[in-house]
Each structure stands twice: as structure tokens, then as C-alpha cells.
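Asker: This is the structure alone, sequence omitted:
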């Protein structure tokens, strides 16, 4: 069993964002009814959100997934006091169905994603996620996955692929200059460390831009490489494609995003699920009979307040969106047919 001091030490390594707001999304699940409440935490991290859920009600059980083996080991240590109410699984969150099948969980009452990089990953230079320390260009959330690391992207990918990656995933206006600087530099010598790459990107930035920049010039480039290395948008899309079918009626989904592209994907998916008629615009009368599958819980995404930002500045870009499932996929109204 984990001692109180050990649990506090693990918790201090990463502060969960929007903890109260996230808990409020799921609270109706255990405030109503009497049976067990099964929740998926697809991005377990160090287990902060999961611990809050387990503390909220003895009826709650959580299946927590993470592809970072170090984080998973620490979360298991932290959550050991909850016994069989917690199940930690090493896998990508897009493979949630496999994990649930192994547990015999046919349906879920709730599902949660917190799609941010943990402090554990950012603060350990040897993981290669951050330019504030000097470490190898890795950036893989699962270092044993066999996936190409950031070193491969920086030293092997073409100028065009690098430019597209940095421009699209990093939303970096200087993507062309940065990609050219990387390609030119690696022809002379390899780029092996985060410090080398950060310095290279900084030099590639126009002096006027460097003077006005609020963040380090390498911020967006590192973000883009990390997202490419871990296929983060692909992971999210595969999750969104399958999660609604696993939620029971009345089940709830909460997703916290830190990146505009991910938040846009979540917003569009939830809006699509919440649509009624899906007939083409030229059809004068609905013939599809499609009913909304979810009720969106917040008109606008929930963001951290001043008190939380004072405790945890990394919460500044977090956005929470949530929905409740109100109908099965493909449900039709009484005067229509399934689409």
C-alpha cells in the first residue's frame, strides 16, 4: 500500500488541470442510481483525475490507460490503495476497446481524456520533450514502441515533410525558414540534442520576430515534432470514431485539450453527434429521421480560473468540452428511416 508521503510526492510531480470542473461532469453518474460506475481514463498520466474520481464515490471503478510505462508505474503506485477499483493498462488510448474487452466491460458510464504532455515528460531532459533542458531528441511517449523518434524526423525527413509538419501541427508561420535551417545544418553535422535544435530554430527566426516573441521561438517546432512522433491527431481521431458506441445511454464524455487542432477536432465531433437531421440542404423535408446522439454540456469550453492559473500556469491553454449520450447511433424518429 502506498504511504501518504509517497502518494503526495507522486502527486506533486504533475498537477491535474480543471480537476473540479472535470469531476462535476461525471458527478451525476454516482449521484443517481445504485449500481457500479465504470469510467475510462484514456490518458492516465500520474493518476490525478482518476484519484479524484475514485475518491468521489466507492461505486466508481476506473480503467486507466497510458502508453508511457514510467507514468503508468507511478500511477499504479499512487492508486494502489483503491485495490480492484483501479485497473492500469499499458496501451494507446485509441485501443481502449481492447483494454475494456480484457476487463469484461461491455459499456462505460463515462470516459475522460486529458490530451496534454505531463510534467513528468516535460521536466525530464532525457525524454527530449522540452528545450529547457538538454537531452536526446526522443519525444516518444512510449520509448519502447519502435516508432521513429524526433531524431529521425529532424535528421532524415525531407524539407517538404518537415515544413508541412511544423506549419500544420505547430501552426508556425516561420516553418519554411526553420525547415531549411534544419536541412542545411544536418548536412554539415547531425542534430542530436534538444539544445542543438532549440538554438538552431532560434537562429532561424528573424531578429524582429525574436524580439517580439512571448515564448521561446522553438515552442511550436517542438510541439509539432512531438505530435508527429506520437501521431497525436491520429490517436484522437481513432478514439472519437469509436468511443460513442461504448458509452451507455446517459454516459458522459469529457475531453481536455491544450492544442487548437485537437480542440477543433473534439468540437466538430461533438457538434456532429449533437445534430438532428442530416439530410442534404436541398431536401425540403427530413427523410433521414436522425436524432441527436449527444447533448453538449457546455456552450463554450470550460477554462481555468484565476486561482487555478496562479497554482498551475500550464493550465492556461486547457479547454474542457463535455457531452452526454442521449441516443444510440443511427436512431431515427418515428416518421423517418435510419440514415
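Answerer: Great, that's in hand. Given the structure is predicted, the values throughout are model-derived calculations rather than measurements.
Asker: When you work out contacts or count neighbours from here on, use the C-alpha atoms and nothing else.
Answerer: Noted.
Asker: the strands in the stretch 51-200 of the chain, which residues?
Answerer: 60-66, 86-90, 108-115 (DSSP state E, counting those that start in this stretch).
Asker: Let's have the ones you listed in CSV, adding distance to residue 207 and mean neighbour count.
Answerer: Below are the strands of the stretch 51-200 of the chain laid out as CSV (distance: least, Cα to Cα, whole Å; neighbours: other Cα atoms under 10 Å):
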stretch, distance to residue 207, mean neighbour count
strand 60-66, 41, 24
strand 86-90, 45, 19
strand 108-115, 33, 23
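Asker: Could you pull up the contacting residues of the closest residue to residue 159 other than its chain neighbours?
Answerer: The shortest distance from residue 159 to any non-neighbouring residue, by Cα to Cα, 6 or more residues apart in numbering, is to residue 179 (5.9 Å). By Cα atoms under 8 Å, 6 or more residues apart in numbering, residue 179 lies in contact with 159-160, 162-163, 166.
Asker: Next: residue 110.
Answerer: By Cα under 8 Å, 6+ apart, the neighbours of residue 110 are 26, 29, 37-40, 247, 251-253.
Asker: would JSON lines of the strands of the stretch 51-200 of the chain with distance to residue 237 be doable?
Answerer: Formatted as JSON lines, the strands of the stretch 51-200 of the chain follow (distance: least, Cα to Cα, whole Å):
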{"stretch": "strand 60-66", "distance to residue 237": "17"}
{"stretch": "strand 86-90", "distance to residue 237": "20"}
{"stretch": "strand 108-115", "distance to residue 237": "12"}
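Asker: try this one side by side with the last:
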């Protein structure tokens, strides 16, 4: 199986699972109990997003597993061969984790399909729990398996936190974009207030997400890169530096939103709030574009030898 197919499968799966968690989490901090429930149009949107993201996660996860099986056996047709599938499922950590994650995705999809109010009204925290388990369990495959003992536990924990924080940020951008774009498309005081409050609460969540990403990222870098030489002189390290540059771009856009656009929008300092909303919409789109590029880089890095292995 060509490596490009595995990178594509990883990209599609990571993007869908990160989106699933971020969208599931969004109503919990954007519409807290004292602020009231989300409007009906927002509830419908969130349910549709969660349903589509869960379906995409399930399908892309199967595609990823098929690519890995084909790569291990050397023949694409082995995906349909029980004798080839069973050893991967039963004897490899990737197969065991993939099977557990498949059950989580199927369970969540079934709950969403059979209970229309499951996502946003009856048990939103249960939705978040399922999606968090699906996302954090990605830390159980890949480069975290190169260590043993306590180092493995610490690395898996750091990677799981890294994934959850990234999902909260990147996935939450989608419903935030909808609220801001709605305020741009149909200007009204209510939509403006809703978009401003959502952006402010998203920024509050972003502080926690960024701190977690930075802290867990430093731990992951120590485990997988190990030195400045590994960061500079290896393909893995060079891709990591590109990822850090894109992350810095996301931080810059988020900082402008938090410290200029959102306060001005909430305080009504501008005579033309629609101009601020349009600028905020463009910045959210910019963060999403940079985030997708980061996911693509991470998908490629997952197929490469870590820098610390090359140095060894």
C-alpha cells in the first residue's frame, strides 16, 4: 500500500475525530447553564456536525486500518482475507486499539441515530465522553509505543492530552464560524451578541487548550526528538519545526481575536460591527486552514521514524 494512502487515511481520520470532539464540547462552554440552552437552529447544526463527524471517523478509521493491513501483508486484497486480518487484530497493539475504537465509534453513531436529542439536550456530557475516548485513544498507536514502562505511560498520557486540547480548539472553530458567519449574513443585535459571547467563551477555553498543547508538546518533543540537533538535522525534526511555525500563526490570529476584535465587538466601540464580524470570520477561517495543514503534517510524521531513533 503506498505511503501516500496511509497519510491520507490518517489525515481524514484525525480531522474527523478532532472535529467530533471539538463540536461535542462546544455547547458546554459556549452555552453554560446560566446562559440558557442553544437556539434550535444551533442544536440542529451541532447534531448534524456530530453525526457527520462520527460517520467520517468510522469510515476513515476503517480505511486507515485497511491501509495498514495491506501495508503489512504487501497485498491490498489481504484486507478481505480472514487469515491476514486476524493476526493484525489479535497480535498487534494497532489492531487491538483499532478494534476498541471501532466499537466506540459504532456505539456513538447508534446513540446519535436513535436519540435525536442525545447530542445537545439530554446527555451532552455523554457525547463528549464518547468523543474524548475516541480521540484520546489515538495515543495508543504510533510513536508512543516505542517506549516501555513508566516512559510509555507518561508519553501516552501527554499525547492523549495533546490530542484533546487540539480537538477542543480545532473542532470548536467550526460551530464558532457558523455563529460569526450568521451574524455577518443576517445582521441583527441578537446575532451580534451571540457571536461575540461565543467568541469570548471560545477564547477562554483556548487559554486552557493552548497551555495544554504547549506543555504536552514539549513532553512529546523530548520523547521523539531529544535534542536540538534532532530538530534541525532530521526530516522528522524539520517537519516539526514547520508545524510549530503554523501553530505560531494560529496563535497570532487567536491573539488578535481575543485582545482586539472580540472586545471591540462586545463593547460596541465600532460604528460598523459588521466589519469586525467579517474580520473575525476571516481569522477563524485562517485558523482552520492552518489547523488542517498541521493535521496533514502530523499525518505524515506518523509514518516517519522519530528524530531520536535516527540519532540513535
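Answerer: Right, received. Where do you want to start? All of these numbers come straight from a predicted model, not from anything done at the bench.
Asker: Can you calculate the TM-score here?
Answerer: Once superposed, the chains reach a TM-score of 0.32 (TM-score structural alignment, normalised by the length of the second structure), with 164 aligned residues with a Cα RMSD of 6.3 Å.
Asker: What's the separation between the residue nearest to residue 159 of the first structure and residue 55 of the first structure?
Answerer: 48 Å (Cα to Cα, to the nearest Å).
Asker: likewise residue 207 of the first structure?
Answerer: Residue 207 of the first structure is 51 Å from residue 55 of the first structure, by Cα to Cα.
Asker: okay, the angle between the lengthiest strand in the first structure and strand 108-115?
Answerer: Taking DSSP state E as the criterion, the first structure has its longest strand at strand 247-257. Strand 247-257 of the first structure runs at 10 degrees relative to strand 108-115, counting by axes from the mean of the first three to the mean of the last three Cα atoms, to 10 degrees.
Asker: what's the distance between residue 236 of the second structure and residue 192 of the second structure?
Answerer: 44 Å.
Asker: Next: residue 86 of the second structure.
Answerer: 55 Å.
Asker: hmm, back to that, what's the closest of the strands of the stretch 51-200 of the first structure to residue 75 of the first structure?
Answerer: Among the strands of the stretch 51-200 of the first structure, the nearest to residue 75 of the first structure by Cα to Cα is strand 86-90 (8.0 Å).
Asker: what packs against that closest one?
Answerer: strand 60-66, helix 69-79 (3 or more Cα pairs under 8 Å, 6 or more residues apart in numbering; DSSP states H and E).
Asker: CSV please, covering these and showing distance to residue 6 of the first structure.
Answerer: Formatted as CSV, those follow (distance: least, Cα to Cα, whole Å):
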stretch, distance to residue 6 of the first structure
strand 60-66, 20
helix 69-79, 8
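Asker: Relative to residue 236 of the first structure, which of those is closest?
Answerer: strand 60-66 (13.7 Å).
Asker: What is the closest one packed up against?
Answerer: Using 3+ Cα pairs under 8 Å, 6+ apart: strand 60-66 of the first structure touches strand 37-41, helix 48-56, strand 86-90.
Asker: buried set for the longest one?
Answerer: Think helix 48-56 of the first structure. 48-51, 53-54 (16 or more other Cα atoms under 10 Å).
Asker: Which two of these have the greatest separation?
Answerer: Of all pairs in those, the most separated under Cα to Cα is 48 and 54 at 10.1 Å.
Asker: Tell me the spacing between residue 254 of the second structure and residue 9 of the second structure.
Answerer: Distance from residue 254 of the second structure to residue 9 of the second structure, by Cα to Cα: 29 Å.
Asker: which one of the two has more residues nearby?
Answerer: Taking other Cα atoms under 10 Å, residue 254 of the second structure and residue 9 do not tie; residue 9 has more neighbours (23 against 20).
Asker: gap between the more buried one and residue 286 of the second structure?
Answerer: 24 Å.
Asker: likewise residue 12 of the second structure?
Answerer: 19 Å.
Asker: who has more neighbours, the two?
Answerer: residue 12 (21 against 16).
Asker: in which helix or strand would I find the more buried one?
Answerer: helix 3-30 (DSSP states H and E).
Asker: again with residue 174 of the second structure
Answerer: helix 149-185.
Asker: for that helix, packing partners?
Answerer: helix 3-30, helix 124-136, helix 189-224, helix 273-301.
Asker: The ones you listed: which one's closest to residue 46 of the second structure?
Answerer: Here helix 3-30 is closest among those (Cα to Cα), at 6.7 Å.
Asker: Tell me how far that closest one lies from the chain's centre.
Answerer: Centroid displacement of helix 3-30 of the second structure relative to its chain, using Cα atoms, centre = their mean, to the nearest Å, is 4 Å.
Asker: What residues of the helix or strand following it count as buried?
Answerer: Sequence order places helix 40-73 as the next helix or strand after helix 3-30 of the second structure, per DSSP H and E. By neighbour count with 16+ other Cα under 10 Å, helix 40-73 of the second structure contains the buried residues 42-43, 46-47, 49-71.
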